[in-house]
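J.: Sequence first, predicted coordinates after that:
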Amino acid sequence: MPPPILHALLRATPSIAPISHRGILSINGSQSTEFLNGLVASSVRKPPQSQFSAILHPQGRVMYDIFLYATNEGYLLEYDARTSEAPPLLAYMKRHVLRSKVKIRSVTDEFDVWSAWGSEADRNLETQRDWLWARSGAVEPIWTGSSNWPWGSQNHVIHDRRAVGMGRRLLVRKGDMPQEATSHDILSSDEYLLHRILLGVPEGTPDILPMYAFPMDSNLDVMGALDFRKGCYVGQELTVRTYHTGVIRKRIFPVIIRNLNTTSHELSPVLFGEHSDIKAVSANTDRQGPRPRGTGKLLSSHGGVGLALLRLEHVAGVEKGDLELKLEVADGDKLSRWSIHPWRPDWWPQDTPPSSEITS
């Protein structure tokens, strides 16, 4: 549950906001479903259906988290178009076409991406989700509250089921406003960033570092992007092996960021650099023994809250009161110090599953 200090940040009114830095690919052709099924980490079946997924490197690292919008002609694929260490997605996918009957082109200049959330209709989209645990700590959502496809079937719209409360994702013709503009508050892209931080949803290159991030560390399993039982796809071997025989040691958590140099409990408006180190230190100065190993990373942040990749053992230590998480930021000749307080959103699965739910 978000701490009480964050309740004022949670918007209770229907809202829409544009999502920046998004690219769109059109993928059409009689073999487009089979083509995508061999490249993405979730099952892509006929007839085409919209969904959230990911494209992995052969070594199992994440290159792109993506949304697939099913259309009458094939698919529209939405991704983070910012330059990163991952290969440009259009060129990467074209290299895999070979003799497949598939046509791929960029249509980024034809669409804008928006998010809509907070309306009664959005709340009605939420159906019950149960959780299937693996011994590694990987977790999958099981949609049990409806027989309908959880990501929706409306053209150019996806039910954003990555987290309870995310609402809907909309593709809108470039320059047009969503039809919800007449009934929703129109917010900025920064307000969308705040919305997903408060719900614990990582997205794009700032949070899921291309060519470095592992899918389960980045909560892609919890958000429904991975199918651990489908056939061969790029990056499958390490992902499935981790699921069955590995151990998940890190997760992305939402965090509160407080200045240690002041006694104020207000949230800070400071903008932090991405991927700053977060160190775990003992909360007890008399504690003996080795220092906590490893560090975390601050990812996206806005208005005193953020997302951070943290070691699960560090989070457990903070929750027990044994450890504290600290961040140091250089500002010229000065060094400011910040405390990091993680929390678990309401919609997350239980921390410890019943033994009957654990799969081998």
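T.: Nice, I can see it.

J.: CA atoms for contacts and neighbours, from now on please.
T.: Fine.

J.: what's the spacing between the nearest residue to Tyr64 once chain neighbours are set aside and Leu194?
T.: Nearest residue to Tyr64 in three dimensions, chain neighbours excluded: Ile55, at 5.2 Å (CA to CA, 6 or more residues apart in numbering). Here Ile55 is placed at a distance of 25 Å from Leu194 (CA to CA, to the nearest Å).

J.: Can you pick out the residue with more neighbours from the two?
T.: Set Ile55 next to Leu194 and count neighbours by other CA atoms under 10 Å: Ile55 wins out with 26 against 20.

J.: what's the helix or strand where the more buried one lies packed up against?
T.: Element membership for Ile55 (DSSP states H and E) is strand 51-56. Judged by 3 or more CA pairs under 8 Å, 6 or more residues apart in numbering; DSSP states H and E, the packing partners of strand 51-56 are strand 62-70.

J.: and the angle for the strand it packs on with strand 51-56?
T.: Interaxial angle of strand 62-70 relative to strand 51-56 (axes from the mean of the first three to the mean of the last three CA atoms, to 10 degrees): 150 degrees.

J.: how far does strand 62-70 sit from the chain's center?
T.: When distances are taken as CA atoms, centre = their mean, to the nearest Å, strand 62-70 is centred 11 Å away from the chain's centroid.

J.: Structure two is appended below for comparative analysis:
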Amino acid sequence: MTIYLRADRAVFRFSGPDAHKLLNDVVTGHIPAGDSDIAAWWALLSPQGKILAEGLAGWAQDALWLDVHQSVADDFLKRMKMYRLRAQVVIDDLRETHRAGFATEAQAGAISHADRLGPARLGWRVIAPVEAIGDWVADDAAYRAARIAAGMAEQGADFPANDAFAHDIGLDILDGIDFAKGCYVGQEVVSRMKHRGTARRRPVIVSGIDAPAGTSVIAGGREAGTIGQVVDGKAVAILRLDRITDPAAVTVDGKPVTVALPDWAPYAFGETVPDEE
């Protein structure tokens, strides 16, 4: 079975008796506590609730294996070392020794986890030492196309660090937030948005694009957001739903495009939310 190299991902391993507690106390998601073939989605937030890093966490070989976008890897490592304090946790930076990949099935001889909990999944995340990836396909277009078709926004490709709230990318819907656990960094903002229903921006699939990532999406003469990474004329855009009152009249770079909601979306075009106090 083919494995596609995701060269833009950085791999970290958290081990030790306090590894689960550290991550569970700091990031948004439900962190696996033992053997599981599913990797949970999570985000590290700023105190103001903005996403600083996001990725998957899966348990294997007595450790938690996380991946983040290369652009935020240094900051993620620095912050996690700061939060570690005196906890008994070893944080291994595996950027030089391991790689992350994508496959449609679990892979024997590698660390394989189903890509996230929740109502939508993207095949399997695979992690292996660099010496074992010789037959991996270097182009990850298959992953990018699957991600966009599923309407899943991704840091680095669709939004930068410290730009989006957790609700903006659907973390609350796709089980990337554990609402049953205690406090974590940025938890107050996440809880307020959940209970007040103030999430204005959500992932939308945009098709028929002839423009680069970062181009504005115009609806009703107003900017609703920008498109993310474009693959075969499609992209995920994090858009203001209230500004898309006529989905048939949306343009990108002056040209008409088609907008659609992900299959997992409980939200709707034209939806309005209360103002923050």
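T.: Now that the structure is in, tell me what you want to look at. Not measured: the values here are computed from a predicted model.

J.: The strand holding Ile55 of the first structure aligns to what range in the second structure?
T.: Counting by TM-score structural alignment, strand 51-56 of the first structure lines up with residues 40-45 of the second structure.

J.: distance from that stretch to the first structure after superposition?
T.: Superposed on the first structure, stretch 40-45 of the second structure shows a mean distance of 1.3 Å to its aligned residues (mean CA distance after the TM-score superposition for the first structure).

J.: For the equivalent of Tyr83 of the second structure over in the first structure, give its distance to Lys103 of the first structure.
T.: Aligning on TM-score structural alignment places Tyr83 of the second structure opposite His96 in the first structure. Per CA to CA, His96 of the first structure is found 11 Å from Lys103 of the first structure.

J.: Likewise for Gln49 of the first structure?
T.: Taken as CA to CA, the span from Gln49 of the first structure to Lys103 of the first structure is 18 Å.

J.: List the buried residues of the match of strand 51-56 of the first structure.
T.: Ala40, Trp41, Trp42, Ala43, Leu44, Leu45 (16 or more other CA atoms under 10 Å).

J.: Ok, stretch 179-188 of the second structure next?
T.: Neighbour count says stretch 179-188 of the second structure has Phe179, Tyr184, Val185, Gly186, Gln187 buried, by 16+ other CA under 10 Å.

J.: give me the number of residues near Arg86 of the second structure?
T.: Neighbours of Arg86 of the second structure (other CA under 10 Å): 9.

J.: so which strand or helix has it?
T.: For Arg86 of the second structure, there is no host helix or strand (DSSP H and E).

J.: Do a quick rundown of the strands in the stretch 101-250 of the second structure.
T.: 111-115, 124-129, 201-207, 216-219, 222-226, 234-240, 250-252 (DSSP state E, counting those that start in this stretch).

J.: Mind telling me what Val257 of the second structure corresponds to in the first structure?
T.: Match for Val257 of the second structure (TM-score structural alignment): Ile340.

J.: How about the contacts made by its match?
T.: Contact partners of Ile340 of the first structure, counting by CA atoms under 8 Å, 6 or more residues apart in numbering, are Val255, Ile256, Ile257, Arg258, Ile278, Glu324, Leu325, Lys326, Leu327.

J.: May I ask which of these has the most neighbours?
T.: Ranking the contacts of Ile340 of the first structure using other CA under 10 Å puts Ile257 first, with 28 neighbours.

J.: Can you give me every residue that contacts it?
T.: Leu267, Ser268, Gly304, Val305, Gly306, Trp338, Ser339, Ile340, His341.

J.: Just name the closest of those residues to Pro206 of the first structure, please.
T.: Nearest to Pro206 of the first structure, judged by CA to CA, of the contacts of Ile257 of the first structure is Gly306 at 11.3 Å.

J.: which position in the second structure aligns with the closest one?
T.: Per TM-score structural alignment, Gly306 of the first structure is aligned with Ala235.

J.: That match against Val217, yeah?
T.: No: using CA atoms under 8 Å, Ala235 of the second structure makes no contact with Val217, being 11.2 Å away.

J.: Which neighbours do those two have in common?
T.: Shared contacts of Ala235 of the second structure and Val217, counting by CA under 8 Å, 6+ apart, come down to Ile227.
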